[in-house]
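Trainee: sequence first, predicted coordinates after that:
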Amino acid sequence: MAFLYTNGDHHAAEALFVFGSLMDLDLMARVIGRDAAHVRMAPASIRGFQRRRVAGEHYPVLVPKPDGLVDGRLVEGLTAADIDRVHFYEGDVYELVPVTATTEDGRRVTALVFLDTGAIDVSHDGWDFDAWVQTERSMALALAERLMTYYGRISLREVEGIWARIKDQVDSLYGYDEEAMAAEARAYP
């Protein structure tokens, strides 16, 4: 299989560290396009970063912070094709970078994480998974469902071009409230 969105060097045994909406197993299943029963997610953390909300969006980005600690999930059991689909979902504003993740039992694992290529407008607001589940999860599932219909049909660069249209369609269905999103973001520094 030719991998469209990654460099093809990723192996099925590699782990992925996720820190935002992909911590939701249902969202992960929509992104990889099948039941995620084979995917193992365990609480883990990485050092040297801080999680912030992407300006005007419902998802976070990591920014460097020397004394930072970000809790997330270590995802194992993904195939190279799964990682390719996740890369499509993340878009070309992120690149896969190896980091060391530490699990709750102290195991240290080299994992890939999606980091900003410098193209993302980062807000000063924090992002909280539990608040996201309560206020934005339904919309995020719908966004992922629509976006992933384009997998294999358009390039990573083209994803950015259709993202606003997909987001507007889903916003109109869910009555997405920018002010409520901003208030929630300010609550989690």
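Mentor: Thanks, I have it.
Trainee: only C-alpha atoms for contact and neighbour calcs from this point on.
Mentor: Will do.
Trainee: would you list every one of the helices in this protein?
Mentor: 25-32, 80-90, 129-135, 137-148, 156-174, 178-186 (DSSP state H).
Trainee: using JSON lines, lay out the ones you listed together with distance to residue 105 and mean neighbour count.
Mentor: Below are these laid out as JSON lines (distance: least, CA to CA, whole Å; neighbours: other CA atoms under 10 Å):
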{"stretch": "helix 25-32", "distance to residue 105": "21", "mean neighbour count": "20"}
{"stretch": "helix 80-90", "distance to residue 105": "25", "mean neighbour count": "22"}
{"stretch": "helix 129-135", "distance to residue 105": "22", "mean neighbour count": "15"}
{"stretch": "helix 137-148", "distance to residue 105": "29", "mean neighbour count": "18"}
{"stretch": "helix 156-174", "distance to residue 105": "37", "mean neighbour count": "14"}
{"stretch": "helix 178-186", "distance to residue 105": "30", "mean neighbour count": "14"}
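Trainee: try it against this one:
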Amino acid sequence: MLLFLYGSLLDPKVLAQQSGEPRLARRLRPAVLPGHARRPLRGTPYPTLIRQACAVTEGALLRPSPAALRRLAAYEGAEYRLTPVRLLTPRGPVRARAWIAPRWRAG
């Protein structure tokens, strides 16, 4: 599964710690998500995404191992759901999934 990362998991140290794979950040590839804006998740220091015309969110594309995906899902927690998204990359459009909280949780 391809993941779009746009928050704390873009930090190589956080990604390594939470995924259990120290070199996983080397596989990050730039990507942008059109039509979505990054907003804080109410009551936390973490972001979520909301649909917003003309907005673009920068982030990175990643294909984690199944074990890393399970660990990352546990890190993201119950607030977020894996949601299908369509990204733009230097190689063209790509379908992936992003962890997004319900809109009412956006601050």
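Mentor: Looks like it arrived, so ask away. This one's a predicted model, so the numbers in the text were calculated from it and none came from an experiment.
Trainee: still on that earlier bit, reformat the helices of structure 1 as TSV; add distance to residue 56 of structure 1.
Mentor: Formatted as TSV, those follow (distance: least, CA to CA, whole Å):
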stretch	distance to residue 56 of structure 1
helix 25-32	20
helix 80-90	16
helix 129-135	14
helix 137-148	14
helix 156-174	11
helix 178-186	8
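Trainee: from what I can see residue 41 of structure 2 touches residue 103, true?
Mentor: No: here residue 41 of structure 2 does not reach residue 103: they are 9.1 Å apart, not a contact under CA atoms under 8 Å.
Trainee: these two - which one has more neighbours?
Mentor: Taking neighbours as other CA atoms under 10 Å, residue 41 of structure 2 and residue 103 compare with residue 41 leading, 21 against 13.
Trainee: that one maps to what in structure 1?
Mentor: Under the alignment by TM-score structural alignment, residue 41 of structure 2 pairs with residue 54 in structure 1.
Trainee: its match and residue 123 of structure 1: what is the separation?
Mentor: 6 Å (CA to CA, to the nearest Å).
Trainee: what does residue 14 of structure 1 give?
Mentor: From residue 14 of structure 1 to residue 123 of structure 1 the distance is 31 Å (CA to CA).
Trainee: repeat for residue 70 of structure 1
Mentor: Distance, residue 70 of structure 1 to residue 123 of structure 1, using CA to CA: 17 Å.
Trainee: repeat for residue 39 of structure 1
Mentor: 31 Å.
Trainee: excluding chain neighbours, what is closest to the counterpart of residue 17 of structure 2 in structure 1?
Mentor: Aligned against structure 1 by TM-score structural alignment, residue 17 of structure 2 finds its counterpart in residue 30. Nearest residue to residue 30 of structure 1, sequence neighbours excluded (CA to CA, 6 or more residues apart in numbering): residue 145, at 6.1 Å.
Trainee: surely the one you found touches residue 29?
Mentor: No: using CA under 8 Å, residue 145 of structure 1 makes no contact with residue 29, being 9.9 Å away.
Trainee: the match of residue 17 of structure 2 and residue 142 touch, don't they?
Mentor: No: using CA under 8 Å, residue 30 of structure 1 is not in contact with residue 142, being 9.3 Å away.
Trainee: contacts only, for residue 71 of structure 2.
Mentor: By CA atoms under 8 Å, 6 or more residues apart in numbering, the contact list for residue 71 of structure 2 reads 18, 19, 20.
Trainee: cool, and residue 106 of structure 2?
Mentor: Contact analysis of residue 106 of structure 2 by CA under 8 Å, 6+ apart lists 39, 40, 41, 42, 48, 49, 50.
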